[in-house]
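Novice: Predicted model and sequence follow; I will ask about them next.
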Amino acid sequence: MASSTLPLVFIVRRQNPKLLVPSKPTPHELKQLSDIDDQEGLRFQVPAIMFYKNNPSMEGKDPVSVIREALAKALVFYYPFAGRLVEGPNRKLSVDCTAEGVLFIEADANVEIHWLGDTVGPWCPYLEELLYDVPGSDGIVTRFSCGGFTFAIRLNHTMSDGSGLIQFLNTIAEFSQQPQTKITPSVPPIWQRHLLSARQPPSITCSHHEYDQALAGAAATTTTTTAKETTTIDRSFFFGPKEIRAIRNHLPHHHHSTTATTFELLTACIWQCRTRALCLAPDEIVRVSCKVNGRGNKHGLNLPPGYYGNVFTYPTAMTKAGMLSMLPLGYALELVKKAKAQVSEEYFRSVADLTVIKGRPLYTLEANKDYIVSDTTRAGFDKVDFGWGKPVFGGVPRATSLISVFVCFRDIRGGEDGIVVPICLPELVMDRFEQELKKMIQEPVEHPPNHKPISML
């Protein structure tokens, strides 16, 4: 994405972080996380950021004050967020609900949001200034000189997934919009983490290639293969209706009678392009793990509305690098669809049991060979309204070398909306990845007779 002309110096002046506590007294108790929650692979801080334009109807309202007061009210109901994680026997995580509070930072930037132009989003060159990584920080509101602002939040992933975080953010939004009349959240939060705890006795009943090394007996501390020191770069790639149609045109005729979601299609495409760009040996095994949400009735977990813990797992597709690189896109797509289709209630129960049996192992993450994708395009980050309207961008803003998060993109200048996928790769690999991706979205494809590209889902 092209950037607009920006001032020579982008300055953010931050006040000192302050602990923000619930606005009313809350229970002091110890609450256990589920065995889906406290996996090793979720023990990190996940960031999210939302950009808001100035809204003349909010003239005189300070977003810092509005969000700070609403957050304190929301913490009354989500009081575990104001506590502290503690580790017990067998590395089991619990929350000590101490009401110590969350760190909150007030900040001001010396620019107007429209000066950022089409760099609003994961490609924003000033993300680090707006996220401001303070260990343990939970919220930072940065005002722009025009009246717009950003709200960035960090949350330990063991506490909630994207859906749970959105539920919390929407509660803050409700209290922001109705500070005098709102008494309780529209969706009351439900803890009940025992619903996704391991069975007694635990039993691994499904195949879990995402934990292959753990199942083979490797220690949790040795499951990650460290690559040689190399410089990686971050780039974000936009997929609008035109790009998605072009990718679908690479599918063979027999796919016309099947359904493939946009997430499945993009995952297959990016996995294939990434593998080609890495130039791995043909016999190397490569994997892609896709986040599958277990909420709703599809998988039979029957969790109560308002449950805000982690309700997802990462089924894995795997194949040889040579086959993935040489065969058509339809091959990669079938692998992705097959991996996702295996998820059921029993699959979730088996993951929880594996976590306990194998000592809460990390996912199998071998440098270059493994890749994780998560779809947040329907999570709702782009709809959270604190009174200033919907954000021009909302979502997880960046990738790691092993993880990409799909996010919605709304063009601030009225152009096409679509999906943005941040990618992190070594510089030379990134160049090759871009060339492979261009072949998928720009080159014309010759189709057999009677071929009609299926519509975008």
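Specialist: Sure thing, it's come through. Numbers count the residues shown, from 1 in each chain.
Novice: use CA for all of it now, contacts and neighbours both
Specialist: Noted.
Novice: Check the secondary structure at the most centrally placed residue in the chain for me.
Specialist: Of all residues in the chain, the one closest to the mean position by CA atoms, centre = their mean is Val405, 4.7 Å from it. At Val405, secondary structure determined by DSSP: H, G, I helix; E, B strand; the rest coil is strand.
Novice: Is it correct that Lys92 is in contact with Glu40?
Specialist: No: here Lys92 lies out of contact with Glu40, judged by CA atoms under 8 Å, at a distance of 10.4 Å.
Novice: What segments of the stretch 201-350 of the chain are strands?
Specialist: 224-225, 232-239, 285-290, 292-293, 312-313, 316-320 (DSSP state E, counting those that start in this stretch).
Novice: And the contacts of the last one?
Specialist: Contacting residues not belonging to strand 316-320 are listed as 208-210, 282-290, 335-336, 338-340 [CA atoms under 8 Å, 6 or more residues apart in numbering].
Novice: in this protein, which spans are helices?
Specialist: 63-77, 127-131, 162-177, 212-215, 241-248, 262-278, 321-326, 329-341, 345-357, 427-441 (DSSP state H).
Novice: Included below, for side-by-side comparison, is a second structure:
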Amino acid sequence: MVTFTARRSTPELVTPARPTPHELKTLSDIDDQKALRYYQPFVEFFRPRHGAPPQAPAAAIRAALAEALVHYYPMAGRLRKLPGGKLAVECTGEGVVFVEAEADVRLEELGDPVAPPFPCGEELLCEVDDTEDVLGRPLFFLQVTRLKCGGFVTGFYTCHNIADGFGMIQFMKAIADLAHTDKLPIVPPVWEREILMARAPPCVTYLNPAITSLLSNGPDGDDSSKDIMLSTPPEAMVTRVFFFSATDIASLRTHVPLHLAQSTTTFDVLTAAAWRCRTSAIGYQKGERVYLAFTLNARGRCGSGVLPVPRGYFGNALFYAVIDCAVDELCGKPLGHAVELVHNAKIGMASEEEHMRSMVDAMAVQRELPPVVLERTYIVSDTRYLGEDELDFGWAERVGGGIPLPMLAGSIGVSEYTKCKNSDGDYSTAMRMHLPRPAMDYFAKEMDMLLNN
């Protein structure tokens, strides 16, 4: 694997290009979770577009960043803790961190497709120090790294309390749009965090046992020493990325029941297969209950009677769907049974307003707790449709990117899905898995058996 070192300039604060309101904006009860108090990294790779005039990427992006902050002015503020513990953004216009860098490496040396984990990924992100210390600090850090071939990389951290993955890419897309046009961002930002506030008083009427036990017992209610995923030291864990082509997905689909053949998505079948193989590989005992948690995006559901999250909303609008199942049921029945569990949980959560309202109320109640029980829980984060494909500077086009290796201990039980495209134009889904080494070998064999029937 290629290695390199980035030569960085001195970090600078970039402020909004024009004066912006100085006000206090309260976060929603979805935003205001202790579990989101960290900086989420993204790394995106670009190459010059054929025939476009040459550009100085860092200068163009820096100017576009200052203009974008006029519209996304809360991003230039600082997080404060209000009396009672609630978080709010003080819109001070103090600015965000910007770093210009260079690296003696070419895009073609970084892999095909360019997908996580990235070689020397830490060189493409600027120094943030403690990534879990978000109060009173800049909410966005951006490094633009010029490569030897003329391409460049944008590596950025965003405070997760301010935006989810969709919101982070929406802000980055605004920067890209403004870097090659004088028009406003295509999607104007919407704050409106009040739409995801808990009811008064909170009314938790529907929750999975994985969440209700956390509410009643606290984060130490279960014995995590029985779960090797929580008791194994981080240095004894290994990370591997599995790539699934269209042919692989078609092979997994042969296990899908006939009555679900038309409605089952790639996410349903891949997640069911990974959950089943992972559970078997870890060696949970027969009769124990295991959990699957995955996020659903509440955007785009205006008028459906679910939640009125408007277009342009860049705050956290993701909800957990949680499934629980006995080990012998999950691993002893055909894969089609697990596919049906995932499919039904997704449809049920996405179609019931009360399910999502209960989740908002629960998050307000358990603000200082994790969103779900971590013992025997597999968490999936599907980042394939965040909008990264739409990142386009006009004079430069995106060739790949995503979330680099997890930098938080708590993310070791999370698998991320990334959409990749190689130099031949073929798409695949990259799935990152974290397991103890013996379990990883077992997982790979189990998955291979499913792919080969």
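Specialist: Arrived safely, thanks for sending. All values derive from a computational prediction rather than experimental measurement.
Novice: Quantify their similarity with the TM-score.
Specialist: Remark: TM-score between the superposed chains equals 0.89 [TM-score structural alignment, normalised by the length of the second structure]; 430 aligned residues with a CA RMSD of 2.1 Å.
Novice: if we can go back for a sec, quick one: closest of the helices of the first structure to Arg413 of the first structure.
Specialist: The minimum distance between Arg413 of the first structure and the helices of the first structure falls on helix 241-248, with 17.3 Å, by CA to CA.
Novice: Tell me the buried residues in stretch 194-208 of the second structure?
Specialist: For stretch 194-208 of the second structure, burial by neighbour count (16 or more other CA atoms under 10 Å) applies to 196-198, 202-204, 207-208.
Novice: make that stretch 387-406 of the second structure, sorry
Specialist: For stretch 387-406 of the second structure, by 16+ other CA under 10 Å, it's 387-389, 391-393, 395-406.
Novice: first to last residue in that stretch, what's the distance?
Specialist: 20 Å (CA to CA, to the nearest Å).
Novice: Give me the contact list for that stretch.
Specialist: 41-49, 52-55, 113-118, 121, 151, 166, 169-170, 172-173, 176-177, 179-180, 412, 418, 420-421.
Novice: Buried ones only from these, please, as a PyMOL command.
Specialist: Only the buried entries of the contacts of stretch 387-406 of the second structure go into this PyMOL selection, using 16+ other CA under 10 Å:
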select buried, resi 41+42+43+44+45+46+47+48+49+113+114+115+116+117+118+121+151+166+169+170+172+173+176+177+179+180+412+418+420+421
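Novice: can you pull out the strands in the stretch 51-200 of the second structure?
Specialist: According to DSSP E, counting those that start in this stretch, the strands that the stretch 51-200 of the second structure contains are 78-81, 87-90, 96-103, 140-147, 152-159.
Novice: To Ala63 of the second structure, which of the ones you listed lies closest?
Specialist: strand 96-103 (10.8 Å).
Novice: got the contact list for the closest one?
Specialist: 4-15, 58, 62, 75-76, 126, 138-148.
Novice: sorry, back to before: export the strands of the stretch 201-350 of the first structure to JSON lines and tack on mean neighbour count and distance to Glu100 of the first structure?
Specialist: Listed next are these as JSON lines, based on neighbours: other CA atoms under 10 Å; distance: least, CA to CA, whole Å:
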{"stretch": "strand 224-225", "mean neighbour count": "13", "distance to Glu100 of the first structure": "34"}
{"stretch": "strand 232-239", "mean neighbour count": "17", "distance to Glu100 of the first structure": "36"}
{"stretch": "strand 285-290", "mean neighbour count": "23", "distance to Glu100 of the first structure": "36"}
{"stretch": "strand 292-293", "mean neighbour count": "20", "distance to Glu100 of the first structure": "31"}
{"stretch": "strand 312-313", "mean neighbour count": "20", "distance to Glu100 of the first structure": "29"}
{"stretch": "strand 316-320", "mean neighbour count": "20", "distance to Glu100 of the first structure": "39"}
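Novice: To Trp115 of the first structure, which of those strands lies closest?
Specialist: Closest among the strands of the stretch 201-350 of the first structure, using CA to CA: strand 232-239, at 19.5 Å.
Novice: Report the distance from that closest one to the chain centre.
Specialist: 15 Å (CA atoms, centre = their mean, to the nearest Å).
Novice: and it, which stretch of the second structure?
Specialist: Matched against the second structure by TM-score structural alignment, strand 232-239 of the first structure falls on residues 237-244.
Novice: after superposition, how close is that stretch to the first structure?
Specialist: Mean deviation of stretch 237-244 of the second structure relative to the first structure after superposition (mean CA distance after the TM-score superposition for the first structure): 1.4 Å.
Novice: re earlier: now a PyMOL select for only the buried ones of the contacts of strand 96-103 of the second structure.
Specialist: Buried members of the contacts of strand 96-103 of the second structure, defined by 16+ other CA under 10 Å, are picked up in PyMOL with:
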select buried, resi 6+8+11+14+15+58+62+75+76+126+138+139+140+141+142+143+144+145+146+147
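Novice: what's the spacing between the equivalent of Asn16 of the first structure over in the second structure and Glu127 of the second structure?
Specialist: The alignment partner of Asn16 of the first structure in the second structure, by TM-score structural alignment, is Thr10. Applying CA to CA, the value for Thr10 of the second structure to Glu127 of the second structure is 11 Å.
Novice: Check Ala246 of the second structure too.
Specialist: 38 Å.
Novice: Settle it for me: which of the two has more neighbours?
Specialist: Glu127 (16 against 13; other CA atoms under 10 Å).
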